[in-house]
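> sequence and predicted model, in that order:
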Amino acid sequence: MARRIVFWSAAELSTAIRTRAVTCVEVMTAYLDHIGEVNARVNAIVSMRPRAELLVEAGEKDRLLRTGTYQGWMHGFPHAVKDLADVAGLPTSFGLLPPTAGPATMDALFVERIRAAGAIFIGKTNTPELGLGSHTYNNVFGTTLNAYDQTKSAGGSSGGAAVAVALRMVPVADGSDFMGSLRNPPGWNNVYGLRPSFGRVPSPDGEQFVSQAGVVGPIARDATDLALLLRTMSGYDDRAPLSLHDDDPGRKPLRGGRIAWFGDLGGYLPMEAEVLRVTRAALDTFTALGMTVTTLDDLPSFGSFTGKDDLWPTWLTLRHWLGGSAIKVAYHDPALHPLLKPEAVFEYDGLAKLTATDVMEASELRSDLYRGFLELFETYDYAVLPTAQVMPFDAALRWPDKIGDTTMSTYHRWMEVTTIGTLINAPVLTLPGGFSTTGLPIGLQVIGRNHDDYALMDLAQAWEKQTAGLRRTLPPLLG
């Protein structure tokens, strides 16, 4: 029974708890035992709460059920929050602060909602320092390793979350995404992820009125669980003035739909051959769903945005501005500054060189890229690219400094493929794409129209049914 519990989908687990086919104590015991067996091999979950304390809380969830109180679909679920967001009573390290920094006193906005749905917070999922870079390592907790190969990177910055889901250490997980962090880790660990439309999920601490690029979203083993967690996390909140009222326009037919495949943008993006081989083969699934796929070699041009050559300069300016601003406090703190890795210093130093004119010009380019995609979506339903430009790399590396013969100019240039969805603030779905000849996963990122998150959920459901073999290919650690 215990092994079966952790292999149930989140939806199945929810039903079993609600109908009292299994107790919350049994669920917690099964998950904690499984975490004890697996987590040391991958280092995905950190800041774990004491077992006895968690079992007492699970017992209280059972008492509530016996007295007729059912908190929601996550009643009794063990859940670990990405270590960039606050959970009352748990430390938030950001991959930078030592555990002695003390616990948070309040929940982040989306954490409030997960708690209200009945979850029990068991700890945190590991993240790179300040969430920078798509490789999950830091000096506080160490490196998170890939679910399918413990010599390889898990991706980042939601690497701990994706690995915890892939290895059945939690039923579902939350993550966040600025530059692919809800796309690359799910893609490299054979699970589903969604970077929601900006505002769909209120940001952890509310937002400034200046539009940001980071969002919070769900990671899950299957499409049903992904949609369930999205609905829990999403919806308007007065404390987040740019958040959206949740809406679902209903199902969108897939047959007859059109896919714009950007691939490596006609050779502009350096990309490993194995990435292109696996992801191009995965396009056959769209065909099987009754959709047509057309290859495009450049981004849509509009106004000041003339095409793919404008992509990186636009991105780097806005990344310095938004990412560097988030680092400001740590950069100027005498105790924290020496702990910052070079990538963080790079972002802040880039911010220091910017003028207001630089930011406005980049914002105009970004806006014109969005308008170009508005025109593209008059012809195509979705734009599709790989989730990364390389397959999972050696976990001992800081980041890939070359792809083929091309040297990467920054620590994140190898993830340029993810900048498009962020710049246009579109919802982007991560679908499992397949495996390399050595058994490593890679995914597809599917960019939808603005606010069309739930149409992407429908696509995920159809994709899952068509690719059952990918779901059955479990990480070797699961036997």
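In hand now; what should we look at?

> contacts and neighbour counts: CA atoms only from here.
Will do.

> which residues of the stretch 251-400 of the chain fall in helices?
Along the stretch 251-400 of the chain, counting by DSSP state H, counting those that start in this stretch, helices occupy 273-288, 311-331, 342-352, 356-376.

> how about the contacts made by Gly102?
90-91 (Cα atoms under 8 Å, 6 or more residues apart in numbering).

> and it, how far from Gly89?
Between Gly102 and Gly89 the computed distance is 9 Å (Cα to Cα, to the nearest Å).

> same check on Leu64?
Distance, Leu64 to Gly89, by Cα to Cα: 22 Å.

> again, but for His337
Taking Cα to Cα as the measure, His337 falls 26 Å from Gly89.

> equivalent analysis for Pro186, please.
In this view, Pro186 and Gly89 are 28 Å apart by Cα to Cα.

> dropping in the other structure now:
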Amino acid sequence: MTRRPPRAKLGGMDELCALDATDLAQRLRRREVSARDVVAAHLDRIDRVNPAINAIVTLDAEGALAAAAAADEAVARGAEPGPLHGLPIAFKDTHDTAGMRTTYGSPLLADYVPASDELIVERIQDAGAVRIGKTNVPEFAAGSHTFNTLFGTTRNPYDLGRSAGGSSGGAAAALAAGLTPIADGSDMGGSLRNPASFCNVVGFRPTPGRVPSHPTDNPWDTLGTSGPMGRTVADVALLLSVIAGPDPRSPIALETPGAAFRVPLERNLAGLRVAWSPTLGGLPVEPVVADVLAGAPAVFAELGCVVEEATPDLSDAEFVFRTLRANAFALQFGDRFDRRPELFKPALAWNIEVGRKLSGADVWQATTAWARTYRAAAAFFDSYDVLIAPVSQVPPFDVDEEYPEIIAGQDQHSYLDWMRSAYHVTVLGAPAISVPAGFTPDGLPVGLQIVTRPRSDLLTLQVAAAFEAATGHGRRRPPL
């Protein structure tokens, strides 16, 4: 038997693991490389690298190799490869996967094996992706630091002593470390954006309804949404093109087909009106983060944009988010908490108890305040096309801390406080993306948050792609 020559290594990383997902997908479609080779390369890297970062917590190497072989054989028989043909993916451990353990990071569900895939998983696999496992999350995805009692803590590939963010922290770390080329995630208070910022990848919270959810106990929910992650904006658009699109089981699903996002993202930004909000209306921001982002307005000016300092009215955002989140947590987790309170982390137990103290009037007031915020945002986006701001107010923090307790000299009293720059934007109901924006003097990644009018998801991607091309920060890989 003739031995195949070893594949090229890029900075110690197998070439197939270093390629952008869009490039890798094209090579797979042209049959320049097989799905078997791609999956095997990623499994090998997981074996070597994952123990250090703990991003992937459930792995089915045998099943993945069998699925890759079946994908190769189908194409050999003349089947048309899907847009994600042969790309390995580890699904977020809060997304149900048929026949594969889905724990939600909780000991209550340590042995839960769903009977069916949820919609986002189904769409990704139908597009040809190969399931290899699951990525780590905080308990019930609560919090922007990924740790739980089942699997432990996910570490940042750029500095193993730092947090990878959350709740899609395992997904972001896996992307940054070359363990997967694409990743799915979800975002209520920043869970796609924060880990992307911490791990120097791209995380996109689309307009609610763009990526429909099924099954779900609250199909009308617009506070949380699923979305794509990748190492480039084009990779994120590729994955969005698969997971977006209407579904009759979702009452808020937007009608635009996903294929509308499988287009070139190049766009002339000349004349675009950009609002720069360095503190989102007075939030504390660590100086090292502010320093990294200070050059962002100049980048947009050089791209021909008209840049001004401005902030939408977010005066009600804190009350809206904290009230509706607590109410949702009390309703969603209350019965489980009553049965086994000792199996809930203190922060989650506290959030449930806050929700239980709310009255119907509290929830109604938050709902009407949300309506005011949405109307104010609509008026703001009549004056500006784009809002740019920090994703996170801090750089990646010590991995052994639950959350940053002080930001720029101001105390943070709960696991939620430090996430305001992300969850205040959640309340706008707008598409928001985190794109790599640079590094602190210690080499820690910092992301820029780009926000546009609700339903203008393609514009968000185009603006992010232009910033990405002009700066190139996302090309820097971790020293693993």
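Structure received. Note that this is a predicted model, so its numbers are computed, not measured.

> about what we covered before: same list, the helices of the stretch 251-400 of the first structure, but as TSV with mean neighbour count and distance to Pro241 of the first structure please.
Compiled in TSV, those are given as follows (neighbours: other Cα atoms under 10 Å; distance: least, Cα to Cα, whole Å):
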stretch	mean neighbour count	distance to Pro241 of the first structure
helix 273-288	17	37
helix 311-331	19	18
helix 342-352	18	25
helix 356-376	18	20
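
> please convert those to a markdown table, extending it with distance to Gly433 of the first structure.
Formatted as a markdown table, the helices of the stretch 251-400 of the first structure follow (distance: least, Cα to Cα, whole Å):
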| stretch | distance to Gly433 of the first structure |
| --- | --- |
| helix 273-288 | 6 |
| helix 311-331 | 25 |
| helix 342-352 | 30 |
| helix 356-376 | 24 |
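
> out of the ones you listed, nearest to Leu97 of the first structure?
Nearest of the helices of the stretch 251-400 of the first structure to Leu97 of the first structure, taken as Cα to Cα: helix 311-331 at 10.1 Å.

> now for Ile359 of the second structure: what does it line up with in the first structure?
Wrong residue type there; residue 359 of the second structure is Ser, not Ile. The alignment partner of Ser359 of the second structure in the first structure, by TM-score structural alignment, is Thr355.

> no, scratch that, I was asking about Asp398 of the second structure
When the first structure is aligned by TM-score structural alignment, Asp398 of the second structure is paired with Asp394.

> my guess is that match contacts Ala154. True?
No - Asp394 of the first structure is beyond contact range of Ala154, at 9.8 Å (criterion: Cα atoms under 8 Å).

> the more surrounded of the two?
Ala154 (36 against 17; other Cα atoms under 10 Å).

> that one -> the second structure?
Counting by TM-score structural alignment, the partner of Ala154 of the first structure is Ala164.

> surely that match is in contact with Asn156?
Yes - the pair Ala164 of the second structure / Asn156 is scored as a contact, 4.3 Å apart, by Cα under 8 Å.

> what residues are shared contacts of those two?
In contact with both Ala164 of the second structure and Asn156: 173, 198-199, 396, using Cα under 8 Å, 6+ apart.

> just put the residues you listed in JSON lines and tack on secondary structure.
JSON lines is the format used below for those (DSSP: H, G, I helix; E, B strand; the rest coil):
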{"residue": "Ala173", "secondary structure": "helix"}
{"residue": "Phe198", "secondary structure": "helix"}
{"residue": "Cys199", "secondary structure": "helix"}
{"residue": "Pro396", "secondary structure": "coil"}
